[in-house]
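[1] have a look at this prediction, sequence included:
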Amino acid sequence: MPHANAPLSPTGRLRLARCVVEDGWPLRRAAERFSVSVTTARRWAERYRAQGRAGMVERSSRPATCPHRTSRHRERRVVGLRVKRRWGPARIAYHLGMPPSTVHKILTRYQCLRLSWTDPATGAPVRAQRRKVRHYEHEAPGDLVHVDIKKLGRIPDGGGHKVHGRQRGKRNSGATRPGYWHIHNAVDDHSRLAYSELLPDERQETASAFWARANAYFAAAGSL
């Protein structure tokens, strides 16, 4: 992707290169016409001669060689210690005399799973099985909807005893007790789309009416 401040897009580079290579423009004239340096004009003209239209795109900035890159032999030692001894990056780095960040990058590059995602005895991946137990992830919307009710105490206007003290808070006891709110929640298992209502109780009739409205909401959203 070209830099945000790049004076030439791939199309502009192609036009510049064709002016130089096909139309015979001098490099300085082409550079002035497209508001770039002579060096830039020369670069795109040479790439056009060598590669044609395909040479007008950006090349990777990654160097062709990296003399300080960790050798394959050492990378295999890192992965071997991880698989055989089940050591973490810090311990492997101490054993091999390497920076822990380098060891972590090697393990990530070779797609080594985290130790917490593998079985302690066999080293086999178990993260997927644990996720099925801890998290509900059905394949399609509407396969499963979780319904729950949370009861919360009503706080009077101006706050309760935690704001005004116990003596003033006692005025809410007895006949003047505010009571509770019952938050009815429904969450689609796959999409995690949620529907909630604040209702005065959790009776059968109230819960049934809530589910009817929740079902209509999910159906309108395409989750059922």
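    Done, it's in. Please read all numbers here as calculations on a predicted model, not as lab measurements.

[2] for the rest of this, base every contact and every neighbour count on C-alpha atoms.
    Will do.

[3] which other residues reach the helix or strand containing Phe218?
    Secondary structure assigned from DSSP states H and E places Phe218 in helix 204-221. Residues outside helix 204-221 that contact it (Cα atoms under 8 Å, 6 or more residues apart in numbering) are His184, Ala186, Leu193, Tyr195, Ser196, Glu197, Leu199, Leu224.

[4] how much space between the fifth one and Gln204?
    This means Ser196. 17 Å (Cα to Cα, to the nearest Å).

[5] same question, the first one
    Separation of His184 from Gln204 (Cα to Cα) stands at 12 Å.

[6] hmm, back to that, I'd like the contacts of helix 204-221 as TSV, with distance to Ser101, secondary structure and neighbour count appended.
    Listed next are the contacts of helix 204-221 as TSV, based on distance: Cα to Cα, whole Å; DSSP: H, G, I helix; E, B strand; the rest coil; neighbours: other Cα atoms under 10 Å:
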residue	distance to Ser101	secondary structure	neighbour count
His184	47	strand	22
Ala186	43	strand	21
Leu193	39	coil	14
Tyr195	44	strand	18
Ser196	45	strand	16
Glu197	48	strand	15
Leu199	53	strand	16
Leu224	46	coil	16
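
[7] ok, second structure coming up, stack it against the first:
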Amino acid sequence: MTGEVIRSSKTTAVRYEKSRPGELAHMDVKKFRRIPEGGGWRTRGETVTNHQSRLNKTGVGHDHVQPLVDNYSRLPPDQPPVTNVMAGYT
């Protein structure tokens, strides 16, 4: 071992930067479980069949969130410079 870093490619990563807001956006879908009041079915000691019948009556299921993030880099307009430095925006 010589200590030399072995890489499959010597080329650098291709970076991209967009010049206008909205040119490139990233969307993600996140699914959250709705947990009923009092906890889930396992904490109450229910059986699977009892749990399934209660699901059909109570509307317990999933909520979906779809955040859309713009790729254009810029400072948030309403943040003071101190928080921008702490967040690494500068």
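    Perfect, I can see it now. The model shown is predicted, which means the values in this text are computed figures rather than measured ones.

[8] now do the helices in structure 1.
    10-21, 27-33, 38-51, 72-85, 89-96, 100-109, 127-134, 161-164, 166-169, 204-221 (DSSP state H).

[9] buried deepest among those helices, which one?
    Stretch with highest mean neighbour count among the helices of structure 1: helix 10-21 (a mean of 20; mean count of other Cα atoms under 10 Å).

[10] residues in structure 2 matched by it, start to end?
    Under TM-score structural alignment, there is no match for helix 10-21 of structure 1 anywhere in structure 2.

[11] what's that helix packed up against?
    Contacts defined by 3 or more Cα pairs under 8 Å, 6 or more residues apart in numbering; DSSP states H and E place helix 10-21 of structure 1 against helix 27-33, helix 38-51.

[12] would you mind getting the angle between it and helix 38-51?
    90 degrees (axes from the mean of the first three to the mean of the last three Cα atoms, to 10 degrees).

[13] and helix 10-21 of structure 1, how far out from the chain middle?
    Distance, stretch centre to chain centre, for helix 10-21 of structure 1: 39 Å (Cα atoms, centre = their mean, to the nearest Å).

[14] number of nearby residues for Ile35 of structure 2?
    Close neighbours of Ile35 of structure 2, defined as other Cα atoms under 10 Å, add up to 12.

[15] cool, the one 5 residues further on as well?
    A count of nearby residues for Gly40 of structure 2, using other Cα under 10 Å, gives 13.

[16] how far away is the aligned partner of it in structure 1 from Ala50 of structure 1?
    Per TM-score structural alignment, the equivalent position to Gly40 of structure 2 in structure 1 is Gly160. According to Cα to Cα, Gly160 of structure 1 and Ala50 of structure 1 sit 80 Å apart.

[17] ok, back up a step: wait, what's in contact with the residue lying closest to the match of Gly40 of structure 2 once chain neighbours are set aside?
    Nearest non-adjacent residue to Gly160 of structure 1, counting by Cα to Cα, 6 or more residues apart in numbering: Gly169, 5.5 Å away. Going by Cα under 8 Å, 6+ apart, Gly169 of structure 1 touches Gly160, His161, Lys162.

[18] alright, that wraps it up for me.
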